[in-house]
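A.B. asks: only geometry, no sequence info:
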């Protein structure tokens, strides 16, 4: 039975968040496995590099403004997947359908048309 648990443990991945201080509590309430608070450019770059070097990290949640500021590509390799949350007023005006369509296109590779 121990062998089976070890094998399953290999496939368990983590979700982490790399966010500014005002979003740390929100991410913790959501149940994110690890939350990194960034107060400057060096903190963000260090946290992103750390996340990409760890095999157990599957998803990195961060703020869209941080991704845009540092020019980090949202899809570098299969894991971890970087999900950038809109955090500026200009990003919040985007239709939800467009956001979902972009996620599906990026992660599945197909264009999905949603009729409402």
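C.D. replies: Received it, and whenever you're ready, just let me know what you need. Predicted model only: the values in this text are computed from it and were never measured. Numbers count the residues shown, from 1 in each chain.

A.B. asks: hey, let's count contacts and neighbours off CA atoms from now on
C.D. replies: Fine.

A.B. asks: In contact with residue 61, which residues are there?
C.D. replies: Contact partners of residue 61, counting by Cα atoms under 8 Å, 6 or more residues apart in numbering, are 15-19, 82-85.

A.B. asks: so which of those residues would you say is closest to residue 2?
C.D. replies: residue 15 (25.0 Å; Cα to Cα).

A.B. asks: Do I have it right that that closest one meets residue 59?
C.D. replies: Yes. Between residue 15 and residue 59 there is a contact under Cα atoms under 8 Å: 4.8 Å.

A.B. asks: dropping in the other structure now:
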């Protein structure tokens, strides 16, 4: 038994041209290639109004440093914007620091993870 169409949501990606083949290999059929944050922001604004998307994956190097994961997701429930790390320093970033900031921004309290 399959779910009704209104409950099935998809995934798309906004990446630079060199990341497009990777997204296709991961099974993402809807991939938008851009060169800078302005182009990516235009696509995000258009995709934010779609009801058939659950996730929009965005290459992290496209997003300016002053815009956080939380800022990209405060306006709506769906689609959820997920940042894809594409730099070695991002891959070695502490998960504790990431989740501590995420929780602090959402609930307003600092939580120490052990």
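C.D. replies: Nice, thanks for sending it over. The model shown is predicted, which means the values in this text are computed figures rather than measured ones.

A.B. asks: what is in contact with residue 15 and residue 59 of the first structure at once?
C.D. replies: Common neighbours of residue 15 of the first structure and residue 59 (Cα under 8 Å, 6+ apart) do not exist.

A.B. asks: Please, where are all the helices along the first structure?
C.D. replies: When assigned using DSSP state H, the helices of the first structure occupy the ranges 2-11, 24-30, 41-53, 64-70, 89-92, 96-107.

A.B. asks: for stretch 43-50 of the second structure, the distance to its chain's centre please.
C.D. replies: 12 Å (Cα atoms, centre = their mean, to the nearest Å).

A.B. asks: How about residues contacting that stretch?
C.D. replies: Stretch 43-50 of the second structure has contacts (Cα under 8 Å, 6+ apart) with 14, 32, 53, 76, 78-79.

A.B. asks: what about 7 Å?
C.D. replies: Contacts to stretch 43-50 of the second structure, defined as Cα atoms under 7 Å, 6 or more residues apart in numbering, come from residues residue 79.

A.B. asks: Over in the first structure, find the residue span that stretch aligns onto.
C.D. replies: Per the alignment by TM-score structural alignment, stretch 43-50 of the second structure matches residues 47-54 in the first structure.

A.B. asks: Buried residues in that stretch, which are they?
C.D. replies: 47-48, 51-52 (16 or more other Cα atoms under 10 Å).
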